[in-house]
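Q: Any chance you can model this:
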Amino acid sequence: MIRWIWAFLDRPAQRFDDCATFWSTVTATQLSARRGANDEFLTLMPEPALFAEAGVKMQAVTGLGGVHLDLDVDDIPAAVRAALDLDAELVANHPDYAVLRSPGGQMFCLTPSGRPKGTPAPAVRAPDGRMSRLDRVCLDIGPTDYDAEAGFWKSLTGWEFRHGRSPEFAWLRPAEQLPVHLSLRRLGEDRPASAHVDVSAGDIDATAAWHQSLGATLVRRHEHSIVLSDPGDARYCVIARDPNGI
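A: Predicted coordinates:
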């Protein structure tokens, strides 16, 4: 059973500070102390007065970066065996966590559950009063791999699977209150699976404009979403969805 899920934003080391400032601002969080052998990790911490638990971490990496998932579980060896039985690949097995790759190529980690988690952070109020929340990781999957990859994540999480209003989208929603849900997007071309984050917003135009004022760049507009890139050139989406609906 997945006790908690983390959206892990991997960002280029040379732009990491700008990315950390950007994501801290748009999620109304504080940057934790840096940790790791090279001070490469940090957590976006909700304001203490909210009595809420963090759900987003960041890592400075070489190369372009991206997004991966950390899944907190009670028994890491058992979870690794279950993932391998579902055709995942073990990339690294550390004493206190494991790094794996899904059948389609998406990296994720199995991490110790630790202390019980509480309530996810609430939606964020922008300076103009509009609400938004980073609440999903979208898995981008090529058409050839889609059925196998979707089946893998359905089985691994045990979450409810639902089709979206567009045929290329589906959702995985946990029964428990967790900070991040998953969506699955069927791409129009084959390539290894990857991921990006989605920000739910009541007003996508206002939220996108706020993000652009903080250093994001507009990529394209759709009817119900806006694609942006952050200061590290990583793409993400602002989605027309109730940010209080997690």
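Q: only C-alpha atoms for contact and neighbour calcs from this point on.
A: OK.
Q: Now do Asp18 against Asp230, distance only.
A: 9 Å (C-alpha to C-alpha, to the nearest Å).
Q: Same question for Leu172.
A: For Leu172, the distance to Asp230 - C-alpha to C-alpha - is 25 Å.
Q: same question, Thr144
A: Thr144 is 29 Å from Asp230, by C-alpha to C-alpha.
Q: More neighbours: those two, which one.
A: Asp230 (20 against 15; other C-alpha atoms under 10 Å).
Q: residues near Ala209, how many?
A: 13.
Q: Is it located within a helix, as I assumed?
A: Yes: counting by DSSP: H, G, I helix; E, B strand; the rest coil, Ala209 falls inside a helix.
Q: residues contacting it?
A: For Ala209, no contacting residues are found, by C-alpha atoms under 8 Å, 6 or more residues apart in numbering.
Q: mind checking how far Trp210 is from Ser132?
A: With C-alpha to C-alpha as the criterion, Trp210 and Ser132 are 11 Å apart.
Q: the more surrounded of these two?
A: Neighbour totals were compared for Trp210 and Ser132, and Ser132 leads with 27 against 17 (other C-alpha under 10 Å).
Q: mind checking how far the more buried one is from Ile5?
A: For Ser132, the distance to Ile5 - C-alpha to C-alpha - is 19 Å.
Q: cool, and Thr144?
A: For Thr144, the distance to Ile5 - C-alpha to C-alpha - is 27 Å.
Q: Following up with a second sequence; could you model it the same way so I can compare the two?
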Amino acid sequence: MHHSRLCTLVLDCQDIDLETAAQFWSRALGKSIESTDEDGDGKYASLKTHDDELRILLQRVDHPSRVHLDIEADDVDAEADRLEQLGAKRIGFVKRWWVMEAPTGHRFCVVRRQGADFGPHLNRWD
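A: From the prediction side, this is the model:
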């Protein structure tokens, strides 16, 4: 048995510095900037959201800009296995998460639990 839930809206940003991107999305979405360099490597910025909202993460990427979703799980491999059984494909393992592709062609990630608490919208998979 494991748990998972939708946790993050990720704005993949190509050819723009994250501070500029964060300023635009902060103003566009009415959310303050939490960090313009979340991990100290210049690859991630974040906007401040409430505990009951999706996290909003900006990620500097080499591929064309797009939006993708993150699904957090207490067992990343078990969740990737479950999603493969539904027709998704594993594209690759990066640091601590799986990049997946849905049968629809959309890319998404299965990541470790992002907060101390999963919150009220948790799926339980046996």
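Q: Assign a three-state SS to the residue nearest in space to the middle of the second structure, would you?
A: Here the mean C-alpha position of the second structure is nearest to the C-alpha of Asp70 (C-alpha atoms, centre = their mean), at a distance of 3.2 Å. Under three-state DSSP, Asp70 of the second structure falls in the strand class.
Q: show me what contacts it?
A: Counted by C-alpha under 8 Å, 6+ apart, Asp70 of the second structure has contacts Leu6, Cys7, Thr8, Leu9, Val10, Phe108, Cys109, Val110, Val111.
Q: Alignment lookup: the fifth one to the first structure.
A: Aligning on TM-score structural alignment places Val10 of the second structure opposite Cys138 in the first structure.
Q: And that match, which helix or strand is it part of?
A: strand 131-141 (DSSP states H and E).
Q: Which position in the first structure pairs with Pro103 of the second structure?
A: Under TM-score structural alignment, Pro103 of the second structure pairs with Pro231 in the first structure.
Q: so that match sits in a helix?
A: No: Pro231 of the first structure is assigned coil when assessed by three-state DSSP, not a helix.
Q: That one and Met58 of the first structure, how far apart?
A: Separation of Pro231 of the first structure from Met58 of the first structure (C-alpha to C-alpha): 14 Å.
Q: tell me which element Val227 of the first structure falls in.
A: Per DSSP H and E: strand 225-229 holds Val227 of the first structure.
Q: Mean distance of the helix or strand following that strand to its aligned residues in the second structure, please.
A: Sequence-wise, the next helix or strand downstream of strand 225-229 of the first structure (DSSP H and E) is strand 235-240. Compared with the second structure after fitting, strand 235-240 of the first structure deviates on average by 0.6 Å (mean C-alpha distance after the TM-score superposition for the first structure).
Q: gap between strand 235-240 of the first structure and the chain center?
A: 12 Å (C-alpha atoms, centre = their mean, to the nearest Å).
Q: just to revisit the earlier point, what angle separates the strand holding Val227 of the first structure from strand 235-240?
A: With axes from the mean of the first three to the mean of the last three C-alpha atoms, to 10 degrees defining the directions, strand 225-229 of the first structure sits at 150 degrees from strand 235-240.
Q: that older thread, what's the match of Val10 of the second structure in contact with, if anything?
A: Counted by C-alpha under 8 Å, 6+ apart, Cys138 of the first structure has contacts Leu182, Ser183, Leu184, Arg185, Ala195, His196, Val197, Asp198.
Q: Pick the one among those residues closest to Ala148 of the first structure.
A: Closest approach to Ala148 of the first structure among those (C-alpha to C-alpha): Leu184, at 12.0 Å.
Q: what do we get in the second structure for the closest one?
A: Aligned partner of Leu184 of the first structure by TM-score structural alignment: Leu58.
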